[in-house]
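Novice: Quick one, structure for this:
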Amino acid sequence: MSVVIVGAGQGGFQAAWSLRMEGYDGSITLIGDEPYLPYQRPPLSKGFLLGKQELESVTLRPEKFYSDQRIELRMGECVASIDRAARKVVLASGSSVPYDSLILATGARVRRLADREALYLRGRDDAAQLKDRLDRAESVAVIGGGFIGLEVAAAARMLGKEAAVVEIQPRLMQRVVAPVVSDFFRELHETHGVRLMLGSGDVPRADLTVAGVGVIPNVELALEAGLTADNGIVVDEHLRTADQNIFAIGDCSKHAQRGRLESVQNAVDQAKCAAANIAGKTQVYAAVPWFWTDQFDAKLQMAGLSGGADRVVLRGSPPKFSVFYFRGGKLIAIDSISRPADHMMARKLLAAGVEVSAEQAADENFALASLVNR
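Specialist: Here you go, the predicted structure:
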């Protein structure tokens, strides 16, 4: 038996490790197109840009870990195609690797601006180049008011640079948070001296321009192999593609019910689920999605998916508060700003599927834990 994993990011790494933890004893080959050992991306836009972490510290495990776990690494190699009939992946070098099960963890790439020169942040090389340029710049213009753009802007100000954020939408992080959360982070950035240009496409002159305008899932390999893709490789509840021997996880996959999610948690939990299924355990992917971003001294932690919410309720007040999202009277998501206990409780509430009323959510004297511990 052999498993090949294409993509050596956090999801690919977790899939390989989880296979061993599930008792899978066959061969595992982990193929990555970057020359580095698998690493975590979140610190690249946080601690690394601020000089609090070295680039080497983002490595997930030393090389010895892989040899001890009998995981064959093929770093710096690109998969050119998948031969589904012969069950093998063909590398750009011309060699091939056979598989019984294949996991696609191909991730996503940054969406690039066609009409403007800018730096982007996705991988280690991007981060190294951005930090070098940021250290030498006096002013930074950031295009995009999402997580990455705001984290870069915050880092720039904390390093003493002038910073401006250009966002075409009228509010920050508009796609994923309620207006009250957008307003809080607008005030936070303005208080720290970031110039916000909302509802605008005019980019000010600066020593350095950075763009954070979303990503594009890497589905080309799957499409060329005849698999179904629609803003992500389409998978079922077990994370299988149209080919029962091929799974897709992480940023490149589109779950039948949840759609495509971009987060470390999603990549890691989907990796665990796919590994369990390959190891012979029938497992449905049902993990509660969660996300986070650090900006200045505020941490936003999100649990669940707030899309389609028809009621929003606040618990607490700025600068430390939580936002509860309801749809049809049912709790669907919770955003917590500098209230980590609320976030942990949010994940428990959503996982348990218990009923929470808007009145209970808003009442800080009501113990939400009582709903889970019944």
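Novice: Please make it C-alpha for all contacts and neighbour counts, starting now.
Specialist: Noted.
Novice: list the contacts for the most centrally placed residue in the chain?
Specialist: By C-alpha atoms, centre = their mean, the chain has its centre lying nearest to residue 263, at 2.1 Å. By C-alpha atoms under 8 Å, 6 or more residues apart in numbering, residue 263 lies in contact with 250-251, 290-291.
Novice: cool, and residue 161?
Specialist: 137-140.
Novice: can we see that at 7 Å?
Specialist: 138-140 (C-alpha atoms under 7 Å, 6 or more residues apart in numbering).
Novice: quick one: which of the contacts of residue 263 is nearest residue 217?
Specialist: residue 251 (6.4 Å; C-alpha to C-alpha).
Novice: Just the terminal-to-terminal distance for stretch 74-93.
Specialist: Stretch 74-93 has its terminal residues 12 Å apart, counting by C-alpha to C-alpha, to the nearest Å.
Novice: Tell me which residues of that stretch come out buried.
Specialist: 74-75, 77-82, 84, 87-91 (16 or more other C-alpha atoms under 10 Å).
Novice: re the thing from before, please flag which of the contacts of residue 161 sit within strands.
Specialist: Cross-referencing those against strands under DSSP state E gives 139-140.
Novice: Go through the contacts of residue 161 and name the one nearest residue 64.
Specialist: Nearest to residue 64 out of the contacts of residue 161 is residue 140 (C-alpha to C-alpha; 40.4 Å).
Novice: Tell me where the protein has helices.
Specialist: Assigned by DSSP state H, the helices in the chain fall at 10-21, 63-68, 124-136, 147-158, 179-191, 220-224, 264-278, 340-352, 358-362, 369-372.
Novice: which residues are contacting the second one?
Specialist: Going back to what we said before, that points to helix 63-68. With C-alpha under 7 Å, 6+ apart as the test, helix 63-68 has contacts from residue 72.
Novice: May I see the buried residues of stretch 250-270?
Specialist: Using 16+ other C-alpha under 10 Å as the test for burial, stretch 250-270 gives 250-255, 260-270.
Novice: Do me a favour and get the end-to-end distance for that stretch?
Specialist: By C-alpha to C-alpha, one end of stretch 250-270 lies 7 Å from the other end.
Novice: How far does it sit from its chain's centre?
Specialist: Chain-centre distance of stretch 250-270: 8 Å, with C-alpha atoms, centre = their mean, to the nearest Å.
Novice: Here is the second sequence; please produce its structure so I can put it next to the first one:
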Amino acid sequence: MSRVLIVGASAAGLAAAETLRQEGYGGTITLVGDEPHLPYDRPPLSKQLLAGRWQPGRLALRPEADLAALGLDLRLGVAASGLDPDARSVLMADGSRVTYDGLIVATGVRPRHLPGDGAHVLRTLDDALRLRDRLGPGRRLAVVGAGFLGAEAAAVARGLGTEVTLLEPAAVPLAHAVGEEAGRVLSGVHLEHGVDLRTGVVATEVTDGGVRLAGGGMVEADAVLVAVGSRPNTAWLEGSGLDLGDGLMCDEYSAAAPGVYGAGDVARWHNPLFGVAMRVEHRTNAAEQGRAAARNLLRPDARKPFAPVPYFWSDQYDTKIQAYGHLRDHDDVVVVDGELDKRRFMVAYRAGDRLSGILAVGMPPKAIRPWRQAVAQRTTWREALHNAGTGL
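Specialist: Take a look at the predicted model:
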């Protein structure tokens, strides 16, 4: 294998390229990215960068010298537009073609939109800088969607003195992901900081003056952020013969086809640890899967299943939120440490008869780490609850 093509120059793609070199691969590595920027970190976009505490240069995933040392064929500012697996080539938006012996798809996701013009989204560095310019005292921001991204942006905007209206169609924000009790606690933090949180409302259109609601109501705002989820960037793979559903469908090795692997937010793969297919939009998983895909591509006869315990974190005001495992589709949730009303607690999640995840709010990292091991070991629910009193 003399040519590896990685489409997607963010955390997953860069991790794959670095791993190939670390594993001794000396062939050509072409790293393609649709943005003109060198690979950068995305989680700070809705936190430190949006708040103005960081400037863009601090987001770089690696110094330029380290990137140069990888000896990459780096092609930035041009998107992939098609894949011909028979010819083992990728068509680029500028009309050029890149051939490969092995391919890693790491094209991430793109934000969902609402009808109308003028809304902000928050996915890229340029998105964050444009929104940052619209925040500050005397400004009004409407945030559509009270998931983690919308909640983080709302918290930052309030910290900058912006009036914030947070719109959410569900009765309890994040209840589908973390359960109703934890969702209510996290919502209360926003209310205490002066956010106008409106639940059970549906935004239908963005206008010059704000957001139109189902039923004819209107939320006036100087700027609107739409944070209603994302779609995997798989349009360029249509017609390729690859299996596309909610992402690029991959097996337990992150393989989508012979010599083709998926990594990061775009990949929906079978995680044998939980026995389900999942697609994880978190920074840690992107880097881990990029490394795993590179190793499996490089050594097809010694492939290893990609079976991580997913991890994510969120900062909202002075509250630190951390989670390990697969929290969605849980069957039960129990507070195992701390108190909800003090916003310092841990909750455990059950799927079937197993511990499937743990969420910590306002707790030190060392308190949650043993629970990660318990999830990784597929601890039974009964055993997890029994051990909770002794710190596992």
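Novice: on that earlier part again, so which of the buried residues of stretch 74-93 of the first structure sit within strands?
Specialist: Per DSSP E, the buried residues of stretch 74-93 of the first structure map to strands at 74-75, 79-82, 88-91.
Novice: Map residue 19 of the second structure across to the first structure for me.
Specialist: Aligning on TM-score structural alignment places residue 19 of the second structure opposite residue 18 in the first structure.
Novice: re earlier: what is the aligned counterpart of the residue nearest to the centre of the first structure in the second structure?
Specialist: In the second structure, residue 263 of the first structure lands on residue 282 (TM-score structural alignment).
Novice: From residue 314 of the second structure, how far off is its match?
Specialist: Using C-alpha to C-alpha, we find residue 282 of the second structure at a distance of 11 Å from residue 314 of the second structure.
Novice: now do residue 43 of the second structure
Specialist: Taken as C-alpha to C-alpha, the span from residue 43 of the second structure to residue 314 of the second structure is 9 Å.
Novice: residue contacts, residue 351 of the second structure?
Specialist: Residue 351 of the second structure neighbours (C-alpha under 7 Å, 6+ apart): 330-331.
Novice: I'd say the match of residue 19 of the second structure and residue 272 touch.
Specialist: Yes - the criterion here is C-alpha atoms under 7 Å, and residue 18 of the first structure meets it with residue 272 at 5.7 Å.
Novice: what's around the closest residue to residue 176 of the second structure other than its chain neighbours, how many residues?
Specialist: Excluding the flanking residues, the one nearest residue 176 of the second structure by C-alpha to C-alpha, 6 or more residues apart in numbering is residue 328, at 6.7 Å. The number of residues packed near residue 328 of the second structure is 17, by other C-alpha atoms under 10 Å.
Novice: Test my guess that residue 328 of the second structure contacts residue 179.
Specialist: No - between residue 328 of the second structure and residue 179 there is no contact under C-alpha under 7 Å: 8.8 Å.
Novice: Contact partners for residue 302 of the second structure?
Specialist: With contacts defined as C-alpha under 7 Å, 6+ apart, residue 302 of the second structure is in contact with no residue.
Novice: So it versus residue 253 of the second structure, what's the distance?
Specialist: Distance of residue 302 of the second structure to residue 253 of the second structure, given as C-alpha to C-alpha: 11 Å.
Novice: can you check residue 201 of the second structure too?
Specialist: From residue 201 of the second structure to residue 253 of the second structure the distance is 41 Å (C-alpha to C-alpha).
Novice: Name the residue in the two with the higher neighbour count.
Specialist: A direct count of neighbours by other C-alpha under 10 Å for residue 201 of the second structure and residue 253 places residue 253 higher, at 24 against 16.
Novice: Translate the more buried one into the numbering of the first structure.
Specialist: Match for residue 253 of the second structure (TM-score structural alignment): residue 238.
Novice: Residue 370 of the second structure too?
Specialist: In the first structure, residue 370 of the second structure lands on residue 345 (TM-score structural alignment).
Novice: what residues are up against that match?
Specialist: Contacts of residue 345 of the first structure (C-alpha under 7 Å, 6+ apart): residue 369.
Novice: unless I'm mixing things up, residue 49 of the second structure is touching residue 55, no?
Specialist: Yes - with contacts counted by C-alpha under 7 Å, residue 49 of the second structure reaches residue 55, the gap being 6.2 Å.
Novice: more neighbours, those two?
Specialist: Neighbours were counted for residue 49 of the second structure and for residue 55 using other C-alpha under 10 Å; residue 49 has more, 21 against 12.
Novice: any idea how far residue 260 of the first structure is from residue 201 of the first structure?
Specialist: Counting by C-alpha to C-alpha, the gap from residue 260 of the first structure to residue 201 of the first structure is 27 Å.
Novice: what about the nearest residue to residue 385 of the second structure once chain neighbours are set aside, which SS state?
Specialist: Nearest residue to residue 385 of the second structure, sequence neighbours excluded (C-alpha to C-alpha, 6+ apart): residue 336, at 7.5 Å. Using DSSP: H, G, I helix; E, B strand; the rest coil, the structure places residue 336 of the second structure in strand.
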